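**Q** Everything below, folded, please.
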Amino acid sequence: MIRFDSVTKIYKTDGYRRTILDRSSFTLKPGVSYGVLGINGAGKSTTMRLMSGSELPTRGRVIRTTRVSWPLGFAGGFHPMMTGRENVIFVARIHGEDPRKILAFVEEFSELGDYMNVPIRNYSSGMGSRLAFGMSMAIPFDCYLVDEITGVGDARFQMRCEEVWSKRRANADIVMCSHSMETIKSYASQGIVLANGRAVIYPDINDAIEVYQRLNQ
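**A** Just a heads-up that it's a prediction; the model follows:
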């Protein structure tokens, strides 16, 4: 379960306040996969980061009673001065996993070779994505957060990504953002529509998509 309890999220930039969520309360139930919908700027990615714990609310609480991933492939939690190897070991320990087991998986999956011993700041965007996706797949979560599926690496590597991702999602819930409504429908049975700082859950994903399309006109 992921529960937002009167959550407010405000960004302050150069004296300007932007409210993403305003005292928003809703509950995501276990055993259900959700699509997160909203027009550009509605706060989809921010809401996903709040779910993962990679950002904190300005006010209110986000309560997780299940093991929730960070947004799939999200590299924002890596320290740029640390090597790929050091980052993997650090994240594994945070999540209570065996660092040696996780490191072996990421090394084999990412195919970064000696670059695992190089600071993240020296990685190309593609290398960073390989490491981040490998780390995302190395730890089995109960709920995976997916902020738009994008291709990582060449065709062969993308096939490997799809293979391991299929195995992970077979036993886990999904919370997904995507601009493709067909992708949303293929993953999610219920929808969350974000608008004007509020989040409304629709038990039928088709109803959520219909509301989103009206908002987007």
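**Q** Please make it C-alpha for all contacts and neighbour counts, starting now.
**A** Noted.
**Q** The residue nearest the centre of the chain - nearest residue in space that isn't next to it in sequence?
**A** By C-alpha atoms, centre = their mean, the mean C-alpha position of the chain lies nearest to residue 71, the distance being 1.5 Å. Computed as C-alpha to C-alpha, 6 or more residues apart in numbering, the closest residue to residue 71 that is not its neighbour in sequence is residue 145, at 4.6 Å.
**Q** My read is that the one you found contacts residue 169, right?
**A** No: using C-alpha atoms under 8 Å, residue 145 makes no contact with residue 169, being 10.6 Å away.
**Q** More neighbours: these two, which one.
**A** Taking neighbours as other C-alpha atoms under 10 Å, residue 145 and residue 169 compare with residue 145 leading, 25 against 16.
**Q** Now the second one, please; I'll put the structures next to each other:
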Amino acid sequence: MIEIRNLCKTFVLNGRRKVVADNISAVFPDRTAVAILGRNGAGKSSLLKMLSGSMDPDSGEVISTGTISWPVGFAGSFHPEMTGLQNVRFIARVYGVDTAELVDFVADFAGLGQHFNLPVRTYSSGMRSRLAFGVSMGIHFETYLVDEVTAVGDAAFREKSELLFAERITQSGAIMVTHNMGQVKRLCSLAGVLEDGHLSLYDDVDAAIAHHQELMKSDKAASG
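**A** This is a model prediction of the structure:
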């Protein structure tokens, strides 16, 4: 379980303030997949980073009763001069998991072939994301944080990724950011909409999607 209490976060860019969390409080239950919806720039990825601990809120706290993944698919932590294989071995040691098992899993799942033994700096963004997703799914967490990860790769890889993710969330919770409403309906039993720093949580996923789509319509109307 993850609970956020009175979470606040504001960015200042070129003298303008952008509030992404305005005293948000919410509970994300165990073994439940929760979608976070919202416009581009609403702060969804920033919220995931605060939940993972990689970004500090201005105030408030994140309380968890289990392990939380880094944002799945985030490849920024890979050492660019190390090979994919060396990075996976390093992460296995950091998280205390069996190195050989994780290496075998990632090598098979990511499908990088000979690139697995080349420096990560030579990878395309898609290859880094495939590596990152494989590493994330190869380690058991009580809650997975997911930021559009299954949008990576070709159709076959996206299907494989979603099937694996669906299997993982039978035993773990997940908080996921995605613009794929079909995916939300297939995988999630709760959904929230982030808007102007406020998070509205819905037990009815269809109601959350309707709220999100109304926001998107208003954006189109304003720009049109």
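**Q** could you say which helix or strand contains residue 191 of the second structure?
**A** Residue 191 of the second structure is part of strand 190-195, with elements assigned from DSSP states H and E.
**Q** matching residues in the first structure for that strand?
**A** Following TM-score structural alignment, the partner segment of strand 190-195 of the second structure in the first structure covers residues 190-195.
**Q** List of residues touching the matching stretch?
**A** By C-alpha atoms under 8 Å, 6 or more residues apart in numbering, the residues outside stretch 190-195 of the first structure that reach it are 32-39, 42-44, 199-205, 207-209, 211-212.
**Q** ok, now stretch 171-184 of the first structure?
**A** 30-37, 44-45, 141-149, 187-188, 209.
**Q** So which bits of it are buried?
**A** Across stretch 171-184 of the first structure, burial judged by 16 or more other C-alpha atoms under 10 Å covers 172-178, 184.
**Q** and what of stretch 37-52 of the first structure?
**A** Result for stretch 37-52 of the first structure [16+ other C-alpha under 10 Å]: buried residues 37-39, 42-52.
**Q** buried set for the longest helix belonging to the second structure?
**A** Counting by DSSP state H, the longest helix found in the second structure is helix 205-223. Residues 205-206, 208-209, 211-213, 215 are the ones in helix 205-223 of the second structure that count as buried (16+ other C-alpha under 10 Å).
**Q** Spell out the residue ranges of the helices in the first structure.
**A** Along the first structure, counting by DSSP H, helices occupy 44-52, 84-94, 99-110, 125-138, 155-169, 181-187, 205-215.
**Q** any chance of these in JSON lines, plus distance to residue 23 of the first structure?
**A** What follows is those, written out as JSON lines (distance: least, C-alpha to C-alpha, whole Å):
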{"stretch": "helix 44-52", "distance to residue 23 of the first structure": "13"}
{"stretch": "helix 84-94", "distance to residue 23 of the first structure": "30"}
{"stretch": "helix 99-110", "distance to residue 23 of the first structure": "38"}
{"stretch": "helix 125-138", "distance to residue 23 of the first structure": "30"}
{"stretch": "helix 155-169", "distance to residue 23 of the first structure": "31"}
{"stretch": "helix 181-187", "distance to residue 23 of the first structure": "26"}
{"stretch": "helix 205-215", "distance to residue 23 of the first structure": "21"}
